[in-house]
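A.B. asks: Got a sequence here, can you build the structure:
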Amino acid sequence: MPEVSVPAVNDVVPGQWGPDRPIGVAVLGMGNVGSEVVRILREHAEDLQARVGAPVTLRGVAVRNLDRDRGLPAELLTTDAEGLVARPDVDVVVEVIGGIDPARALILAALNAGKSVVTANKALLADYTGELAAAAERSRADLYFEAAVAGAIPVVRPLIQSLSGDRVNRVVGIVNGTTNFILSAMDETGADYGETLAEATRLGYAEADPTADVEGYDAAAKAAILASLAFHTRVTAADVFRQGISTITSEDLETASAVNCAVKLLAICERVPAGPGEPGPAEGGKERVSVRVYPALIPRKHPLATVSGAFNAVVVEAENAGRLMFYGQGAGGAPTASAVLGDLVMAARNKFFGGRAPGESVYAALPIAPMGDTPTRYHVNLKVEDRPGVLARVAGKFAEHGVSISTVRQEGHDDRARLVVVTHLATESALAETVAALAGMESVTSVTSVLRLEGTEE
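C.D. replies: Prediction:
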């Protein structure tokens, strides 16, 4: 067999980029993340050049206001983001503006012009990944978004590349630092939600308007991205069942602690069996994808229960790799900028060597399972009259609606009692019917809370 000559890496001849033609970078936005991206680009220019093969040069930064002192030469700053993206000496566009508009139009303009894009915009990706990926495919450009989920934690690239030969069955994680800080503080101090939110705002963990975080919108966008990557199925934020933490009380945390559990806002993405009447995988039919975000009890021994403060963690369960856990800082300027720079180096190296990032993979096109069909265990907290026969009647309501009880704990107080009922697996719809029936019982004063229970073997 004749010998085949394989060129060494150092023998690779770069295209139009090199010492005399840097890879030009435009940064859109200079908030916490954008400022850190610019800082790293400038302070570590020599290292970045060595890693890429050609100089990586900042061409300009688009900002809203030119009056602020940003520590940059005036010629690098502009309010004309469209003009900056269109410049012929810009090869990679880094978008850290956030939101849908004008970020969407600017990214599409860059991709349509054949420029690579690095973005941290989870809200945009959760709804428009298909459109952006199609534009990247048409122009053979790169679209990178590691920083869109869990900040510095590398979870996007492992799903796209490291596990591309495996079958991912489940992804579950804590992907919002604000809510995890609040729930951790409530658990540790016994303070109520309002007090802890105020403290989180004072410390800078929560925005002035915390709705996106505390009502689960931020986590839902990230869950949509994770599910799309894990299951090769296009999932949007609208497909994600969402509940936030604003109704969680200190009493909920006390109840959780009594059963050796913590309360966490979880993003859960998993394959589930085909629905009733649908052919299952064995009969040639499709599985479904369940994607949901809600506060849930998890046993203290579960690895996610130990994730405290503003940290994030994601657990990926794959058929052959088994359980993998990714943990670290999920937000903040420097951690998120680290992920952005990792993508930027990849995009710049592809420009230099002629490679391409993996494109969107949605070949499986699995249907989305309705939340009503999704089985979960539940932790139901009731206030009832403390007299004979009440427990039996309450248990009867659960049985009437096909919800099996695992355990019941009763705490008496004067003529009132509190019942804490933990169920076996039950569908959302069956549990909702049960709760409605309980609320209508004369002997039930109130259904004070319903929390899901995750992380158990049952």
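
A.B. asks: drop to CA atoms for contacts and neighbour counts, all remaining ones
C.D. replies: Noted.

A.B. asks: Contacts only, for S290.
C.D. replies: V240, I268, C269, E270, R271, V272, I368, A369, P370, M371, T374 (Cα atoms under 8 Å, 6 or more residues apart in numbering).

A.B. asks: Mark which of these are part of strands, please.
C.D. replies: Of these, the ones assigned to strands by DSSP state E are I268, C269, E270, R271, V272.

A.B. asks: Which of the residues you listed sits closest to T445?
C.D. replies: I268 (32.6 Å; Cα to Cα).

A.B. asks: Spatially nearest residue to that closest one (excluding sequence neighbours)?
C.D. replies: Nearest residue to I268, sequence neighbours excluded (Cα to Cα, 6 or more residues apart in numbering): V172, at 4.4 Å.

A.B. asks: Could you check how far that neighbour is from R292?
C.D. replies: As for V172, its distance to R292 is 10 Å (criterion: Cα to Cα, to the nearest Å).

A.B. asks: The structure of the following sequence is requested for comparison with the preceding one:
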Amino acid sequence: MNKQIQVGILGFGTVGSGVIRILKDHNAKIRQVTGEEISVKKVLVRDIEKNRGKISEGIQLTTNEDEVLADPEIDVILEVMGSIDSAKMYITKALKAGKHVVTANKDLIALHGNELVALAKENQCDLYYEASVAGGIPILRTIVDSLASDNIQQVMGIVNGTTNFMLTKMTNEHQSYEEALKEAQELGFAESDPTNDVDGIDAARKMVILTRLAFGMNVELDQIETKGIRNLKSIDIETAKKLGYRIKLIGTAEENNGGVSVSVGPILVPEAHPLASVQNENNAVFVVGAAVGETMFYGPGAGELPTATSVVSDLITVAKNIRLGTTGNVFNSYQHETKLMTDEEILSKYYLSIEMNDRTGLFLELTKIFAASDVGFDKIIQEPIEGGMAKVVIITHLMNRKQEKEILAKLKKADDMNLLIHLKVMEG
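C.D. replies: Below you'll find the predicted structure:
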């Protein structure tokens, strides 16, 4: 008779309940796939008295984490409680106790992943975190397993469902930023304090993880150029549509000449590009490999069952490793010296919206600013606005980041010109 694998879960919220539901509903299939019986023994909760219905039947609930972490019968810990400090402390205890760990905590993995990976290896424990990026999309395992033989050149994608939902509303229903945020909060897609989502912080943390796995490089959050969507106006979204683009919050990691560049921000995506059609709270990750070419992975980026599916898939991998006696595995075994691309190596086209006095000769001064940095225009729209002013929208030719910085500095100093917004433009 096979040994039963006992599981302890930290957290009984949305994802925790989804994990238990999947383990119960798909028990027969999971038993066949793993050759093991997997059962949840204990769950750490905040409130034992809370009514959780039939889903909690047969499971011991506790408010004391040590009753889960120190239980000698528990083989695997699933951390789905969120937070950073508490989760790190609990996972550290679990690994030191020789327990395998599966977590959905992208903040923890982005900030402390290397430390936890080293601890897992030291204690011959498995550590997996597929659910930390893009919810139900198996992008991490795809990168480290399915694309292991390829040389990945670029990973970019929509990895924050909240901002994609808001941008969808702003694009398709002409909502303002404030209206879209309010609806996202009412539907539970955005927190009461949406800072991490709308300022690009959540996406940046996910890009830390994707960069680590795709390129073997450890990029810090402060090394990622990060912009959010707070300053986006409906007029910019409408102008982008007229020009054949959709604005999406995109995380990008690309490698060139042994260096990597990572950024997060609103980007004008050509209508024909697959990422332009990703709607609502869905996520998508676009991967370019030297051999495979372009591939895209699309699906729900959050939610009870999609995220729980990724957690249980990691648990199944751990169960197989336990059965085969091959534990001590982590996602990011590929490591490479971290090198950042220089400003001269980082290339992009840009969208700039500039408010200026509508007087003779001022447009010539504007063109001279760009010409001095050897940057040309791909598209130009000039429209008069009230008060003797004009708005000029420019899409530049490809330029490097050094040129971008020069132009922005000159526009800031220029009389009678006010840069309203500047965004990257994805090449078609």
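
A.B. asks: now for V420 of the first structure: what does it line up with in the second structure?
C.D. replies: Taking TM-score structural alignment, V420 of the first structure has V393 as its aligned residue in the second structure.

A.B. asks: Buried among the contacts of S290 of the first structure? Need that as a selection in ChimeraX.
C.D. replies: Per 16 or more other Cα atoms under 10 Å, the buried members of these correspond to this ChimeraX selection:
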select :240,268,269,270,271,272,368,369,370,371,374
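
A.B. asks: List just the nearest of the contacts of S290 of the first structure to F352 of the first structure.
C.D. replies: Minimum distance to F352 of the first structure across those is 36.4 Å, recorded for C269 (Cα to Cα).

A.B. asks: Need the counterpart of the closest one in the second structure.
C.D. replies: In the second structure, C269 of the first structure lands on A253 (TM-score structural alignment).

A.B. asks: Also V117 of the first structure?
C.D. replies: By TM-score structural alignment, V117 of the first structure lines up with V101.

A.B. asks: Can you tell me the element its match falls in?
C.D. replies: strand 100-103 (DSSP states H and E).

A.B. asks: Return the set of buried residues in that strand.
C.D. replies: H100, V101, V102, T103.

A.B. asks: what do you get for stretch 95-109 of the first structure?
C.D. replies: So stretch 95-109 of the first structure, judged by 16+ other Cα under 10 Å, has buried residues E95, V96, I97, G98, A103, R104, L106, I107, L108, A109.

A.B. asks: helix/strand/coil for the alignment partner in the second structure of I97 of the first structure?
C.D. replies: Under the alignment by TM-score structural alignment, I97 of the first structure pairs with M81 in the second structure. Three-state assignment for M81 of the second structure (DSSP: H, G, I helix; E, B strand; the rest coil): coil.

A.B. asks: Could you check how far M81 of the second structure is from A104 of the second structure?
C.D. replies: Per Cα to Cα, M81 of the second structure is found 9 Å from A104 of the second structure.

A.B. asks: got it, and T360 of the second structure?
C.D. replies: Between T360 of the second structure and A104 of the second structure the distance is 58 Å, computed by Cα to Cα.

A.B. asks: Which one of those two is surrounded by more residues?
C.D. replies: The neighbour comparison of T360 of the second structure against A104 (other Cα atoms under 10 Å) goes to A104, with 24 against 8.
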